[in-house]
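Engineer: The sequence isn't on hand, but the structure is:
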């Protein structure tokens, strides 16, 4: 159906129902790792081929899910699949005749991945929402941002961290189980559930009495003067993170802080004073000078880069952490595998006929090389 894959999931077949945000990102992860993924899109979808980056590596087929004949064709595609990804509200797939009970009866090994914000059950399950809502009820949003107001962390914590990545890990676990037992199952991946998991370290600190329920008052939320960003003379910022005493000592000496700084460092009550002292030093010199002095040391200092600058950073260039494809700079697949290397595959530009997708999957499965 597309260029043969060589990743660790080569030969795995997944049906993806086109949606937004975390579901296509999860499908991209599977495609990057070599899975054969087919996207099901509505004929009236705009644009026809969505997600120029997160939609990479897999063909799109159109299906009118209000047409019983085309629904049956989609069922046949699912009959030959190992897994399915959908991100609709609870009950939508059931109303379309594509719910898990029906499809698992036809294909008992199917792993049915469901990506939602609130989950398949609970009083909020049927409600609309977005990343900011899902992370708000988990304690994550309240912990992020300056002291005066919570700050949405893009949609990294909810959609992609608490959502897509937990969907991927859950589906992989279910696929392993299906290999052993022959029985598929439903994976209910709720962004709110995954975000709570991401907050495990904060709960650890709270249980030990080391977490204050306010922003900029804790070790990792910008409260500590040795774990935050500082503005330089050129308007750029540097990220400073020498948490351990030995690393802070390197930083202290390099920027010219006196030895009494250690006493300020040890007591959180002194953190605002120490932060002001460090800020007053860092603002005197441009970021280039600070980075030349500190970036390649154990002082734990890095430049704060935008998306364009990040793609040009020497470390990320050396690791080929970005790839050029379809005229776009894109994140390279991650993680990396020594024996079954992954590859970012181009996004097909043409709509694939549904019948062709079914015929292709009727053939012998490909194997990784």
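Structural biologist: Noted; the coordinates are in hand. Quantities reported herein were computed from a predicted structural model and do not represent experimental measurements.

Engineer: going forward, measure contacts between C-alpha atoms and count neighbours the same way
Structural biologist: Noted.

Engineer: Report the secondary structure state of residue 37.
Structural biologist: Using DSSP: H, G, I helix; E, B strand; the rest coil, the structure places residue 37 in strand.

Engineer: what residues are up against it?
Structural biologist: For residue 37, the contacting residues are 13-16, 27, 30-31, 57-59, by C-alpha atoms under 8 Å, 6 or more residues apart in numbering.

Engineer: before we go on, here's another structure to hold up against the first:
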């Protein structure tokens, strides 16, 4: 059950953002069929039991290079609402399963294409990974180091893929026509960083790492080691939250430079670092637990599963996966 109940999706097997996008659609109630390519014909194959990206759908196998396999997949697509694929541009066209082939049997189909570089442009046929897409958009320079593969593959990739699918489905409601969604990670990452582009345009963002409010350069938006070698995250940006940070640390604003005096940020960082080293992470967590100082423990993946707030909301499932999001009042 879910808001997308009744929506039929065919997913061509792949890795990373394509499967994640299909998982999101399945989490929202869509009926997703994943097409794998191990053998000829069409037969049901089991999902990987511990690959959480593959949850919520059935898998079939089909030899896409054979006439029978192609016909079987086109039969699936003929009654589907959405196709999700993540191959390099031209691969499915050469197999006779490109957008024109699929729209010919299903004019209302939304054909969603997930790539790193997009369907056109000088790099369209080049290999790449999350870190490469971040690097050419300037986002990696701003961040300073690889932020796992969350920002590119999933933030700028699968989430924009799903956004495109839902927008195309809404347009189909009005026109009856399907279309192709070109979801490129480089496009999504650039859009995701719109706030940073805005700050740069307003001359409040310096184009160098570790010198801005949100990139680690700011002492009151940073990570600090504690007495036990573990860490806390500090996000005390607003003046009222900053005042609570100082109070929790036992510091007085009268003895410190002004919060937004960038020339004194190194001094502030040194002061905060020395203070946090006087107690353990969990002791500091207790100090700030009932305040709006925006100070929280940096938890391991194992610890996160038992955090009281996440447990109360059921953020993780019993097998250790993240639960579907967002939530709906009709659930």
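Structural biologist: Now that the structure is in, tell me what you want to look at. Predicted model, so just to flag it, every value in this text is computed and none were measured.

Engineer: where does the TM-score land?
Structural biologist: Comparison of the two superposed chains (TM-score structural alignment, normalised by the length of structure 2) gives a TM-score of 0.96, and 326 aligned residues with a C-alpha RMSD of 1.4 Å.

Engineer: Kindly indicate the member of the contacts of residue 37 of structure 1 with the most neighbours.
Structural biologist: Most neighbours among these, by other C-alpha atoms under 10 Å: residue 27, with 32 neighbours.

Engineer: Could you look up the SS state of the aligned partner of that one in structure 2?
Structural biologist: In structure 2, residue 27 of structure 1 lines up with residue 22, judged by TM-score structural alignment. Put simply, residue 22 of structure 2 is helix when judged by three-state DSSP.

Engineer: I'd say residue 22 of structure 2 and residue 14 touch.
Structural biologist: No: counting by C-alpha atoms under 8 Å, residue 22 of structure 2 does not reach residue 14; the two are 10.5 Å apart.

Engineer: still on that earlier bit, which ones among the contacts of residue 37 of structure 1 are found in strands?
Structural biologist: Among the contacts of residue 37 of structure 1, the members found in strands (DSSP state E) are 13-16.

Engineer: ok, so of the residues you listed, who is nearest residue 216 of structure 1?
Structural biologist: Each of these was scored against residue 216 of structure 1 by C-alpha to C-alpha, and residue 16 proved nearest at 40.7 Å.

Engineer: Map the closest one across to structure 2 for me.
Structural biologist: Per TM-score structural alignment, residue 16 of structure 1 is aligned with residue 11.

Engineer: next one: residue 196 of structure 1
Structural biologist: So, by TM-score structural alignment, residue 196 of structure 1 is matched to residue 190.

Engineer: Check the secondary structure at whatever residue of structure 2 lines up with residue 154 of structure 1 for me.
Structural biologist: For residue 154 of structure 1, the aligned residue in structure 2 is residue 148 (criterion: TM-score structural alignment). Using three-state DSSP, the structure places residue 148 of structure 2 in coil.

Engineer: Would you quantify the distance from residue 148 of structure 2 to residue 213 of structure 2?
Structural biologist: 21 Å (C-alpha to C-alpha, to the nearest Å).

Engineer: Looking at those two, which one has more neighbours?
Structural biologist: The neighbour count for residue 148 of structure 2 versus residue 213, taken as other C-alpha under 10 Å, is higher for residue 213 (19 against 10).

Engineer: For burial, what's the neighbour tally of the residue opposite residue 34 of structure 2 in structure 1 once aligned?
Structural biologist: The alignment partner of residue 34 of structure 2 in structure 1, by TM-score structural alignment, is residue 39. Residues near residue 39 of structure 1, counting by other C-alpha under 10 Å, number 24.

Engineer: got it, and the one 10 residues further on?
Structural biologist: The number of residues packed near residue 49 of structure 1 is 20, by other C-alpha under 10 Å.

Engineer: pretty sure it is touching residue 60, no?
Structural biologist: Yes: counting by C-alpha under 8 Å, residue 49 of structure 1 touches residue 60, with 7.2 Å between them.

Engineer: Would you mind listing the residues touching both of those two?
Structural biologist: residue 351.

Engineer: circling back: next, the contact list for the match of residue 27 of structure 1, please.
Structural biologist: By C-alpha under 8 Å, 6+ apart, residue 22 of structure 2 lies in contact with 9, 11, 32, 84.

Engineer: Could I get the contacting residues of the first one?
Structural biologist: Residue 9 of structure 2 makes contacts with 22, 30-33, 80-84, as judged by C-alpha under 8 Å, 6+ apart.

Engineer: nearest residue to the counterpart of residue 62 of structure 2 in structure 1 other than its sequence neighbours?
Structural biologist: Residue 62 of structure 2 maps onto residue 63 in structure 1, with residues paired by TM-score structural alignment. Residue nearest to residue 63 of structure 1 in three dimensions, not counting chain neighbours: residue 42, with 5.5 Å by C-alpha to C-alpha, 6 or more residues apart in numbering.
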